[in-house]
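J.: coordinates only, sequence not included:
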């Protein structure tokens, strides 16, 4: 999202997991020789959590050399390139025409951004009190930064980092 783009949150839709499975199947067929795994990430992957109405997906590639051919395959299917915005070896793409829209991320192997997303998702799935706190934070930020998607995302960073640290401490002790 960018400044000027409305931040729209909707209640959790129990159809999101099935939508992910359908999209995953399509992406596996399209990108088969390049993919290690395809994961549902973001708020639509957490049951009960309000979210922007689009499915976020991380695609972990076999090798960093797979980024170029995988990118071309996505472009050929009308995915809009969004670049490597945070210089973290994660290339973003949007497909707006689907129901729901899709935001795809191509990730190099052992990508730390992907690993952090998985830790955060898995923690919120198994800790309803943290999921509820995140939901409250998101709702407040969506109201406050209704027309500034970048600021909405940036303002969640401290909470996300704290949850990841909490999850890592719990897994070590």
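T.: On my side now, so go ahead. Computed from a predicted model, the values in this text were never measured in an experiment. Numbering: from 1, shown residues only.

J.: C-alpha from now on. contacts and neighbour counts both.
T.: Noted.

J.: And the contacts of the longest helix along the chain?
T.: For the chain, the longest helix by residue count, based on DSSP state H, is helix 149-172. Helix 149-172 has contacts (CA atoms under 8 Å, 6 or more residues apart in numbering) with 1-7, 116, 119-120, 123, 130, 134, 137-138, 141-142, 145-146.

J.: Second structure follows, compare the two:
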């Protein structure tokens, strides 16, 4: 069982400070990486106004080349207080994963991937879809709260429990994104 940080999984009420916390961290990462970061997006539940979430700011950093990023990003991210998690590559192929905070609970997660990676568009559209569809965000909130209660400190069970909803909603988001761009 993969344990969650320092205790039970907690889904907190939406905090209106989350966007500002993202902006602060985005500026720090941009400052450390400079032109190495082509784009930095706020993703995950803390990026959706009104959506309860684990209080972890998720950042998505777009790079031109993942191999180059692995050589050039790790040290600057460590200097910002992040821990590089190479063992997550089996779960998150094609990306580098970092987290920050005391040894749990974590305060920030950073996903680094090429802008052309298939997950980039899915992560951004999932966020945008939840922002534009409050009923989907409410359904997601209910699932997250139920899973947090049932999973206790088993983060893999929590993550896996969300999979069906996330996949179905991402499919809807992709169709919605296609219609929106016409």
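T.: That came in fine, so what should we check first? Bear in mind the structure is a predicted one, so any value in this text is a computation, not a measurement.

J.: related to what we said a few turns ago, show the buried residues in the contacts of helix 149-172 of structure 1.
T.: For those, a burial check counting by 16 or more other CA atoms under 10 Å picks out 7, 116, 119-120, 123, 134, 138, 141-142, 145-146.

J.: Show me where structure 2 has its helices.
T.: 18-33, 66-72, 74-79, 118-132, 134-151, 155-180.

J.: how about those, which one is nearest residue 55 of structure 2?
T.: helix 18-33 (8.3 Å; CA to CA).

J.: matching residues in structure 1 for the closest one?
T.: The aligned range for helix 18-33 of structure 2 in structure 1 is 16-31, by TM-score structural alignment.

J.: For that stretch, give me the average deviation versus structure 2.
T.: Following superposition, stretch 16-31 of structure 1 is found to deviate from structure 2 by 0.6 Å on average (mean CA distance after the TM-score superposition for structure 1).

J.: Check which residues of that stretch are buried.
T.: 16-17, 19-20, 23-24, 27-28, 31.

J.: With adjacent residues omitted, what lies nearest to residue 64 of structure 1?
T.: Closest residue to residue 64 of structure 1 apart from its sequence neighbours, by CA to CA, 6 or more residues apart in numbering: residue 108 at 5.1 Å.

J.: how about that neighbour, what's its partner in structure 2?
T.: Per TM-score structural alignment, residue 108 of structure 1 is aligned with residue 114.

J.: Same question for residue 52 of structure 1.
T.: Match for residue 52 of structure 1 (TM-score structural alignment): residue 54.

J.: residue contacts, the spatially most central residue of structure 2?
T.: With distances taken as CA atoms, centre = their mean, residue 58 lies nearest the centre of structure 2, 3.6 Å away. Contacts for residue 58 of structure 2 (CA under 8 Å, 6+ apart) come out as 22, 42-44, 46-47, 108-111.

J.: Tell me which of these fall in strands.
T.: Taking DSSP state E as the definition of strands, these contribute 42-43, 108-111.

J.: top of the residues you listed by neighbour count?
T.: The residue in those with the most neighbours, by other CA atoms under 10 Å, is residue 110 (25 neighbours).
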